[in-house]
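Asks: Here's my sequence, what's the structure:
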Amino acid sequence: MLKAVILAGGLGTRLRPYTFMVPKPMLPLGDKPILEHIVCWLSSNGIKDIIIATGYLAHIIEDYFGNGTVVSPDVSIKYVRSAKPLSQGGQLKTVEKVIGKEPFIVTYGDVITDLDLKPLIKFHSEKRGLATLVARKLTTTSRFGVLHIDSDFSLKEWEEKPKTEALVNAGIYIFEPRIFNYIPENQVVSMDKVFQEAMARDERAYVYVSNANFIDIGDTNSYRMAVNEYTKRLGGV
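Replies: Predicted coordinates:
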């Protein structure tokens, strides 16, 4: 089975003050930290070989999980620690030496999901591209009324705060090891820049559209919503 990398080294600035003393992936969600939910999800999908890329307050993550057996006897966790914030792409580069020659899964350390990985892995294998990016559909409501006009500027339609649907990045990927060829070492690089660099050199990336449930805990509002949801599920824990 494939290895998985969890990117868990960010500063969590949008979740301050919660993250002054605790790294974002270790914030509690229900009965366990966010990161443990992710490790359990990977394990339930048959992924037992996990690499956690740490940085900010790394010792809290490493002390909690140890070698991984605290989650499950057959889970193995290794760590690669970066000395400074590198953004997602730059931090991904830090795990290059421990990946090997097989494709591998990458997930952000703040994404909770029930995505079934088997169809995703099959999709990536069939497409034979450099990367597969998981996307989810997001419906948003415009803050404004939208005016549709004719060529002579006459009003055709007034649409009050219309809803639009778009595909957005879910923060889960499968990469071939040659992805590291497109990431400079020890530099701050966002994940979108990694894709842009690779595609500029004629690499192909594919999008796997999923209807799974996703919770992206990116700021204080989304964290509060996630906590409330899990509290309801656990009967007030």
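Asks: From now on I want contacts and neighbour counts done on CA atoms only, so please keep to that.
Replies: Noted.
Asks: Show me the helices in the protein, by range?
Replies: Here the chain has its helices, by DSSP state H, at 34-44, 58-65, 87-93, 117-127, 191-200, 220-233.
Asks: Which stretch among the ones you listed is buried most, on average?
Replies: helix 87-93 (a mean of 23; mean count of other CA atoms under 10 Å).
Asks: Figure out how far that one is from the centre of its chain.
Replies: 12 Å (CA atoms, centre = their mean, to the nearest Å).
Asks: which strands and helices sit next to it?
Replies: strand 3-8, helix 191-200 (3 or more CA pairs under 8 Å, 6 or more residues apart in numbering; DSSP states H and E).
Asks: one more, for comparison:
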Amino acid sequence: MMIYSFYGFNDFIICLGYKGDMIKNYFYNYDCLNNDFTVNFQNKKIEYHTDNNETNWKVTLVDTGINTLKGGRIKRIEKYLDSEINMLTYGDGVGNIDIKELLKFHQSHNKIVTITGVYPPSLFGEILEEDEKVVSFKEKPQTSKGLINGGFMVFNRKMLGYFTEDENCDFEFGGLEKLVREGQVMVYKHQGPWACVDTQRDLEYLNKLWEPK
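Replies: This is a model prediction of the structure:
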């Protein structure tokens, strides 16, 4: 969400499922969980001491079902979408994608969907050697063996007609496949860093990168 906010996009809709109540509680108590604050017991007022940039965020939390697949979740938030062009991402991918350039690319080709293609990092570190002497070691370098869907997507409202609210309605294996067959999906190639959080180790590694130097 901070990636999108950095580029000026601050209106969010979150599709809730498993443990959605925890996410609701987090955002409901967002100010006190993320800031220092002063409680004035005389007038019952709370003053938050913050330099966060989330004050202009609008976050809509929608219960889309515990077992609902992604296509069904997207369809179930349709009534909350008020734009012809919308953005979509997963909650486990991060990267230095230029969101404004991504949007500009989408607007240039007149197709229904744009996905961001990324080169995934290797599952293992890479050793570079010369004459059996290690000259370099790279932790999880990016591969160049093929693009994968990096998550950051843009779609026209027309895409929603390819999905239903049925909990078994998938996104990639269903509506998106049909859109591909119809030639309605374009790829924005991102050459920079990208990573996803699949394990606790991934989370710790990315949090360390996020910390101010």
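Asks: before we move on, the earlier item: okay, the helices and strands packed on helix 87-93 of structure 1 in TSV with distance to Glu102 of structure 1 next?
Replies: Compiled in TSV, the helices and strands packed on helix 87-93 of structure 1 are given as follows (distance: least, CA to CA, whole Å):
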stretch	distance to Glu102 of structure 1
strand 3-8	8
helix 191-200	18
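Asks: between the ones you listed, which gets nearest to Val98 of structure 1?
Replies: Val98 of structure 1 lies closest, by CA to CA, to one member of the helices and strands packed on helix 87-93 of structure 1: strand 3-8, at 9.9 Å.
Asks: equivalent range in structure 2 for the closest one?
Replies: Taken onto structure 2 by TM-score structural alignment, strand 3-8 of structure 1 occupies no residues there; it is unmatched.
Asks: returning to what we had before: and Gly46 of structure 1, which of the helices and strands packed on helix 87-93 of structure 1 is closest to it?
Replies: With CA to CA as the criterion, Gly46 of structure 1 lies closest to strand 3-8 of those, at 10.0 Å.
Asks: Quick one: list the elements packing against that closest one.
Replies: Identification of packing neighbours for strand 3-8 of structure 1 by 3+ CA pairs under 8 Å, 6+ apart yields strand 49-54, helix 87-93, strand 104-108.
Asks: tell me, the shortest one lands on which residues of structure 2?
Replies: Strand 104-108 of structure 1 corresponds to residues 86-90 of structure 2 when matched by TM-score structural alignment.
Asks: Name the residues that touch that stretch?
Replies: The contact list for stretch 86-90 of structure 2, computed with CA atoms under 8 Å, 6 or more residues apart in numbering, reads 151-157.
Asks: Give me the residues contacting stretch 74-85 of structure 1.
Replies: Applying CA under 8 Å, 6+ apart, the external contacts of stretch 74-85 of structure 1 come out as 9-11, 43, 48-56, 58, 62, 65-69, 91, 94-95, 188.
Asks: what about the helices and strands packed on helix 87-93 of structure 1, which gets the closest to Asn211 of structure 1?
Replies: The minimum distance between Asn211 of structure 1 and these falls on strand 3-8, with 21.3 Å, by CA to CA.
Asks: Now distance to Asn213 of structure 1 too, for the helices of structure 1, in a markdown table please.
Replies: Putting the helices of structure 1 into a markdown table (distance: least, CA to CA, whole Å) gives the following:
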| stretch | distance to Asn213 of structure 1 |
| --- | --- |
| helix 34-44 | 12 |
| helix 58-65 | 25 |
| helix 87-93 | 22 |
| helix 117-127 | 13 |
| helix 191-200 | 22 |
| helix 220-233 | 12 |
